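Asks: structure for the following, please:
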Amino acid sequence: MLVSRLQNIIWEAGRIISFLIEVLRGFKRNQGLLLSGAVAYYTLLSFIPLSILILIVLSHFVGEEQLFTTISTYMEMVLPGSAAILTEHARAFIQHRNVIGIIGLLVMLFFSSIAFTTLENAMSVIFFHRVRIQRRHFLTSAVIPYVYIFLMALGILLVSFIAGVLETLEEMKLVIFGWGLSLKGAPGIALYIIGMIGEVLMLTSLYLVMPVGRIMFHHALLGGITATVLWEIIRRVLVWYYSALSLVNLIYGSFATAVVFLLSIEAAALILLLGAQVIAELERKNEDLTGGKLSGFET
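Replies: You can find the predicted model right below:
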């Protein structure tokens, strides 16, 4: 019985390793590093305009300081080591928002959307077997980025309201069965937990929406959870590296902020696209597409 169980474990481990090798081969064949670099570059162009645009709109509904607290917390979750500088840049821009005209807003709106467009194009490369069968209407592709921008703004608005309510309760104490429970620090913990949940939902929606056609929800949810956990690990490693060992400031000087930002987004894009490659390989196996020549872009 024990020998049989060990054989089953070894066989399952072999299957998993074989599948992961196929994923890495498919990722290499689809030029995954190049795709993640493109996504990171266009995210670099989009991030600041997107943040400023959201701040300008939401400042009509929520106090600026509360908004900056929320934005700064989530910037640190996405961009370890760069959040403080980027937040100050956004704050300086917001102070002069009256000089921005309609043309300026339209330009920022356009640059805010190009990261999502690039991500959709990268997904179409990874899910190339779907694109050969069906294509998305160009109007749908044009609308998707702005839907995400709206949903992100709505999410930040809701989180800001929740954080504001928790701050009013911070000095209060809950008494449960005679035990006093302080709520001090609750806003920070709540922002982190909500941020993690929001990250899972965002990544899950990207796996569901960005590829052409329909993806099974449990595949997308598993990909979203896995990508969130991996990014949280990588983020903490990057925070430690930038604070302890990094020579980026010494090597790149005034360009260090942009380089750190680009490296962080590159790591996030790599995790996101690897998750998409896993889903694509599962689909190919389910549809018996691996029997023939695999679709992809080779050099």
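Asks: contacts and neighbour counts: CA atoms only from here.
Replies: Noted.
Asks: ranges for the strands of this structure?
Replies: 173-176, 179-182 (DSSP state E).
Asks: for those strands, which one sits closest to L262?
Replies: The closest of the strands of the chain to L262 is strand 179-182. By CA to CA, the value is 39.9 Å.
Asks: from L105, how far out is E287?
Replies: 46 Å (CA to CA, to the nearest Å).
Asks: neighbour count: the two, which is higher?
Replies: Comparing E287 with L105 by neighbour count (other CA atoms under 10 Å), the higher total belongs to L105, at 16 against 10.
Asks: how many other residues sit next to the spatially closest residue to that one that is not a sequence neighbour?
Replies: Nearest residue to L105, sequence neighbours excluded (CA to CA, 6 or more residues apart in numbering): L53, at 7.6 Å. By the measure other CA under 10 Å, the count of residues near L53 is 21.
Asks: another one to check against the first:
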Amino acid sequence: MQQRLHDWLEFWRFLWQRFFDNRGADNAAALTYTTLFAVVPMMTVTFAMLSAVPAFQGTGEQIQAFIFHNFVPSAGEALQEYLRDFTTQARQLTWIGVGVLAVTAFWMLVTVERTFNTIWRVRQPRRGIATFLLYWAILSLGPMLLGAGFAISTYVASLSLLSGPDAVVGAKTLLRFTPLLFSVAAFTLLYAAVPNARVPFRHAFWGGVFTAVLLELAKAIFGLYVRFFPGYQLIYGAFATVPLFLLWVFLSWLIVLLGAELVCNLGVSLQWRKRGMPRALVLLGILRVFHARQRSGLMVRHRDVQRQGWLLPEHEWEEVLSFLEDQRLVACTGGDSWMLSRDLSHYSLQQLIERSPWPLPHLSQLPDELDEPWYPALRVALQRLHDEQTLLFGDSLANWFEGQGTDKK
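Replies: Alright, predicted model coming up:
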């Protein structure tokens, strides 16, 4: 039990460190700034798409009220009125104005995808027609699906089996959890579809559950703060709603990005995290796999490396590939397949060490055993290097400062 608790705490420590390494707070601030400009265009595009279908007339306002009531703290009620006025005025724009709003909404989606790709260490983001089709599907089909889902849920909730005196036991309790279920579904889809990487559905689902529950807790705490600490109204007066809304959007993006980190790292092997393998050894192991598979005429993929015992996660694989590609040692053959692009008979280990961003490991960092043909010789070489360094630089600093270092003897 203690070991399991230790592993759980170690995983969250690792996740928190990854969140800061990826500049999660900075990205959340950037997304908050983008959201401030994109919220009205997104609402306008949504209402425009819904109004194109006669069956969805008036659904946009109901969806907006539903979102603000269930997903935004009570401080957002006044802002909802402002946004409704802005959206009403935006509907009277010319086609040029609508185009500008659409571009702003597209930019919001681009920023979100870029941030997610950073978390997943995606090296090749979507380009051209693939990007356009994805964003267009979100802006056009998204409102349609949302309106259809809202209409269906409203109809189901009105059934006598779920409401009224003859309702099934527990039905009202289930209906109270409907906003949470909507949140789980939305975040699951967000984590599964937005990154330009393969995301297992179960990982996206657990990330959606985590984010939805955490947002509910944050909304409750934020509401208590607004209710019991109204000092902000003395400072900002009638303008207080705007900074509160921005703070809530920032907290929401922090939670969403933390959920993305969770989804990305759920596939990281516990054994791999515990080993703490020095990245220089990982680099050599991956190059050995490339060399062996090239001699057999085979390409290399991430899962091929994992089958050889190198259980590194996707983001570490991408980092190593980025370095090897910069050194023109490997080249992409399409998709996620790679191959050597240079004869390793004319590329020395010294060249690799000098150009690698990862230093040689200290003797204390070396594993006792490693099933690699090059490892015994490397271990001996590192021991000799350590002995030589000790011999050359083992004198005290006082002797060196007095000109009596090892090279003066």
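Asks: ok, now which ones touch the residue nearest to L105 of the first structure?
Replies: 105, 108-109 (CA atoms under 8 Å, 6 or more residues apart in numbering).
Asks: residue boundaries of the helices in the stretch 101-250 of the second structure?
Replies: Remark: helices assigned in the stretch 101-250 of the second structure by DSSP state H, counting those that start in this stretch are 128-157, 171-176, 178-193, 201-228, 231-236, 241-265.
Asks: looking at the ones you listed, which is buried most?
Replies: helix 241-265 (a mean of 21; mean count of other CA atoms under 10 Å).
Asks: returning to that earlier point: and the residue nearest to L105 of the first structure, what's its match in the second structure?
Replies: By TM-score structural alignment, L53 of the first structure lines up with V45 in the second structure.
Asks: which bit of the first structure covers stretch 207-227 of the second structure?
Replies: Going by TM-score structural alignment: stretch 207-227 of the second structure matches residues 223-243.
Asks: mean per-residue distance, the matching stretch versus the second structure.
Replies: Compared with the second structure after the fit, stretch 223-243 of the first structure shows a mean deviation of 1.1 Å (mean CA distance after the TM-score superposition for the first structure).
Asks: now A185 of the second structure, nearest residue through space, not along the chain?
Replies: G208 (6.9 Å).
Asks: report the separation between the one you found and L190 of the second structure.
Replies: Taken as CA to CA, the span from G208 of the second structure to L190 of the second structure is 8 Å.
Asks: residue in the second structure matching A258 of the first structure?
Replies: With TM-score structural alignment as the criterion, A258 of the first structure lines up with V242 in the second structure.
Asks: the closest residue to its match other than its chain neighbours: neighbour count?
Replies: Closest residue in space to V242 of the second structure, ignoring its immediate chain neighbours: L79 at 7.2 Å, by CA to CA, 6+ apart. Neighbour count of L79 of the second structure, defined by other CA under 10 Å: 16.
Asks: pretty sure L79 of the second structure sits against A240.
Replies: No: at 10.1 Å, L79 of the second structure does not count as touching A240 under the criterion of CA atoms under 8 Å.
Asks: quick one on the thing from earlier: report the contact partners of the residue nearest to V242 of the second structure.
Replies: Per CA under 8 Å, 6+ apart, neighbours of L79 of the second structure: 241-242, 245.
Asks: that one and N265 of the second structure: what is the separation?
Replies: L79 of the second structure is 36 Å from N265 of the second structure, by CA to CA.
Asks: give me the stretch of the first structure that stretch 12-20 of the second structure matches.
Replies: The alignment of stretch 12-20 of the second structure onto the first structure (TM-score structural alignment) spans residues 20-28.
Asks: average offset between that stretch and the second structure?
Replies: Mean deviation for stretch 20-28 of the first structure: 0.9 Å (mean CA distance after the TM-score superposition for the first structure).
Asks: buried residues in that stretch?
Replies: Neighbour-count burial for stretch 20-28 of the first structure flags 22-23, 26-28 (criterion: 16 or more other CA atoms under 10 Å).
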